[in-house]
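Requesting a structural model of the entry that follows:
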Amino acid sequence: MATKFIVEDLGKCSYSDALVIQEDHFYGAIKAKQSGETSLHPNRLILVEHDPVYTLGKSGDFQNLKVDPVTVGATFFKTSRGGDITYHGPGQIVAYPIFNLERFEIGLAQYIWNLEEAVLRVISKYGLKGERIEEASGVWLDADQDSVRKICAIGVKASRYVTMHGLAFNVNTDLSYFEHIIPCGIDDKDVTSMAKELGKEVDFDIVKTLLVEEFEAVFT
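Take a look at the predicted model:
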């Protein structure tokens, strides 16, 4: 079966530049949908590795940022996505699906489930058992233990069933940046990465390829 989306890999890119690209595709897709010309804007999976940046969701609490980002070599953006504060940076795969959910015949809840499922399948290939938890989106390890920790954060925006923003998957991420925030506004759960769990860095490009393959598997 042919894939229902195209992949646009931006490589290393600032948050501001990637946001311009996201919004161009997002609002273009909505406009095309309103005019009945959806073929002009195919579903698109944008992949990017950001420079260090903290982003805050539209209803997030600025108090969850503990430092001036400049002092740790990062920037800051208030965004239109759901969720609270998170960090993006080198070694992390950020995926921004600009998807018309009606083409997949799914709603927003199933969409978020699919995002989680793609990451769950990838980390399982490395022997890591990820899980979901009821009270928060994302992918977690040891969900029923005091040592519960998040390996992938999710924060999305949708309008007229078109999505933007997406997921942040910690592969070889420098986790020290998370020490300067209360990640996702949750202060009793830790953050982790594939590298931390496996005790070594993993091939970033291979993980990215696997993620695209799992997107193709769950979004059919």
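
Please make it C-alpha for all contacts and neighbour counts, starting now.
Will do.

now the helices: where do they sit in this structure?
For the chain, the helices defined by DSSP state H cover 15-35, 101-104, 108-124, 194-198, 204-218.

Name the residues of the fourth one that are buried.
Going back to what we said before, that points to helix 194-198. M194, A195, K196 (16 or more other CA atoms under 10 Å).

which outside residues touch that helix?
Contact with helix 194-198 is made by I123, L128, I151, N170, V171, N172, T173, E201, V202, as judged by CA atoms under 8 Å, 6 or more residues apart in numbering.

In CSV, list those residues along with neighbour count and distance to F26.
As requested, the contacts of helix 194-198 are arranged in CSV below (neighbours: other CA atoms under 10 Å; distance: CA to CA, whole Å):
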residue, neighbour count, distance to F26
I123, 19, 29
L128, 15, 33
I151, 23, 26
N170, 26, 25
V171, 25, 27
N172, 21, 29
T173, 22, 27
E201, 15, 34
V202, 16, 32
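
just checking, which of those belong to strands?
Those of the contacts of helix 194-198 mapping onto strands are I151, N170, per DSSP state E.

Which member of the contacts of helix 194-198 is positioned nearest T75?
Nearest to T75 among these, counting by CA to CA, is T173 at 16.4 Å.

quick one: D9 from V94, how far?
Computed as CA to CA, to the nearest Å, the D9 to V94 distance reads 10 Å.

so what sits against both of those two?
L47, V48.

Same drill for those two, tell me which one is more crowded.
Of the pair D9 and V94, V94 is the one with more neighbours under other CA atoms under 10 Å, namely 24 against 14.

one more to line up against the first:
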Amino acid sequence: MKREVAYVDFGLIDYQEAWDKQRVLFNQLLNRKVHPTEEGHDCFILCEHSHVYTLGKSGVDANLLISDDFLQKIGATYYKIDRGGDITYHGPGQIVGYPIIDLEKFEVSLKDYIHKIEDMIILTIAEYGIVGERLDGATGVWIDSCIPGKARKICAIGVKASRFITMHGFALNVNTNLDYFTYINPCGFVDKGVTSMEVELGRTLDFEEVKKVTAEKFESVFNANLYNSAEVK
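Got it, this is the predicted structure:
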């Protein structure tokens, strides 16, 4: 049986605003586990952010390589947040996804959940002829992961889970300005690069189309039915 999941498109949204909205939906779903009659929805959120760097709870400040003044100069902000992983960048042209779901309902472990997110992205970019792979010892989706000196990340993943309810998620570089990654050690790595679908294909992609494909692959991988709900904003 397919699981019903609300599809929410925040569009271009400030990071703090999106984080606040996430926490409301996360807490509602968490509360529903204790009080089944309370409101709460499994959600699949897609959005896009203005220039921002986020540092996970196990991250290292030194992986942000620039000063506060330079952050202002490049129009970026910086947040320390409660997901796993180290530092990453979000910005225009990047699809950011925040699945807020009850993993017990989907009968998957947290480790399997990460693998399913990776599968979803690998299937998404495969629609455009890009071969995505996993890299041993690192989450996310990579290109040429087994070729020394060639491995480059196209999608970062960092999540939080409490009582098997998830938040935060993934960031797929579609038409992303990769220059912003030069100001950090992405995900804590100093010896691996980043890439985008635009760079790999040599052309700018239809951003809304890639979002649609991503949503379709979520449905397929998670055996879910996405629906639009006026109750979830």
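
And the TM-score between these chains?
After superposition, the two chains reach a TM-score of 0.97 (TM-score structural alignment, normalised by the length of the first structure), with 219 aligned residues with a CA RMSD of 1.0 Å.

looking at the helices of the first structure, which is closest to Q145 of the first structure?
helix 194-198 (15.6 Å).

What is the distance between the closest one and the centre of its chain?
Averaging C-alpha positions (CA atoms, centre = their mean, to the nearest Å) puts helix 194-198 of the first structure 18 Å from its chain's average.

Superposed on the second structure, what's the mean shift for it?
Superposed on the second structure, helix 194-198 of the first structure shows a mean distance of 0.3 Å to its aligned residues (mean CA distance after the TM-score superposition for the first structure).

Where in the second structure does that helix fall?
Helix 194-198 of the first structure lines up with residues 197-201 of the second structure when matched by TM-score structural alignment.

what two of the contacts of helix 194-198 of the first structure have the greatest distance between them?
L128 and T173 (16.6 Å).

Test my guess that I87 of the second structure contacts G188.
Yes. I87 of the second structure is within contact range of G188, at 6.4 Å (criterion: CA atoms under 8 Å).

quick one: the most centrally placed residue in the first structure from L211 of the first structure, how far?
Centroid-nearest residue in the first structure: L167, 0.9 Å away (criterion: CA atoms, centre = their mean). Here the distance between L167 of the first structure and L211 of the first structure works out to 11 Å (CA to CA).

Out of the contacts of helix 194-198 of the first structure, the closest to P90 of the first structure would be?
Nearest member of the contacts of helix 194-198 of the first structure to P90 of the first structure, counting by CA to CA, is T173, at 6.1 Å.

That closest one matches what in the second structure?
By TM-score structural alignment, T173 of the first structure lines up with T176.

got a list of what its match touches?
Per CA under 8 Å, 6+ apart, neighbours of T176 of the second structure: G91, P92, G93, Q94, S196, E198.

can you do 10 Å?
89-95, 195-199, 204 (CA atoms under 10 Å, 6 or more residues apart in numbering).

same question, K78 of the first structure
Applying CA under 10 Å, 6+ apart to K78 of the first structure gives the contacts Y54, T55, L56, G57, K58, S59, G60, F62, D84, I85.

Touching, the second one and L19? I think so.
No. T55 of the first structure is beyond contact range of L19, at 11.5 Å (criterion: CA atoms under 10 Å).

got any residues that touch both of the two?
T79.

Same drill for these two, tell me which one is more crowded.
The neighbour comparison of T55 of the first structure against L19 (other CA under 10 Å) goes to T55, with 23 against 16.

for that one, what are its contacts?
15, 62, 65, 75-81, 83-88, 184.

Mark which of the residues you listed are buried, thanks.
Neighbour-count burial (16+ other CA under 10 Å) applied to the contacts of T55 of the first structure gives 15, 62, 65, 75-76, 79-81, 83-88, 184.

Can you give me the distance of the residue lying closest to V174 of the second structure once chain neighbours are set aside to I117 of the second structure?
Excluding the flanking residues, the one nearest V174 of the second structure by CA to CA, 6 or more residues apart in numbering is M197, at 4.8 Å. Computed as CA to CA, the M197 of the second structure to I117 of the second structure distance reads 17 Å.

Find the residues that touch each one of I87 and G188 of the second structure.
Counting by CA under 10 Å, 6+ apart, the shared contacts of I87 of the second structure and G188 are L55, G59, V60, D61, A62, N63, L64.

Could you tell me how far stretch 149-160 of the first structure lies from the centre of the chain?
6 Å.

what does that stretch correspond to over in the second structure?
Counting by TM-score structural alignment, stretch 149-160 of the first structure falls onto residues 152-163 of the second structure.

Can you check which part of the second structure stretch 83-91 of the first structure sits on?
Under the criterion TM-score structural alignment, stretch 83-91 of the first structure matches residues 85-93.

ditto for stretch 118-132 of the first structure
Going by TM-score structural alignment: stretch 118-132 of the first structure matches residues 120-134.

my guess is I181 of the first structure meets I85, correct?
Yes. Look at I181 of the first structure against I85 with CA under 10 Å: they come within range, at 7.3 Å.

can you list residues touching both of those two?
Y54, F62, Q63, N64, L65.

and the residue lying closest to the fourth one once chain neighbours are set aside, what is it in contact with?
Counting by CA to CA, 6+ apart, the nearest residue to N64 of the first structure once its immediate chain neighbours are dropped is I182, at 5.0 Å. Shown here is I182 of the first structure, whose contacts under the criterion CA under 10 Å, 6+ apart are D61, F62, Q63, N64, L65, K66, D84, I85, T86, D188, K189, D190.
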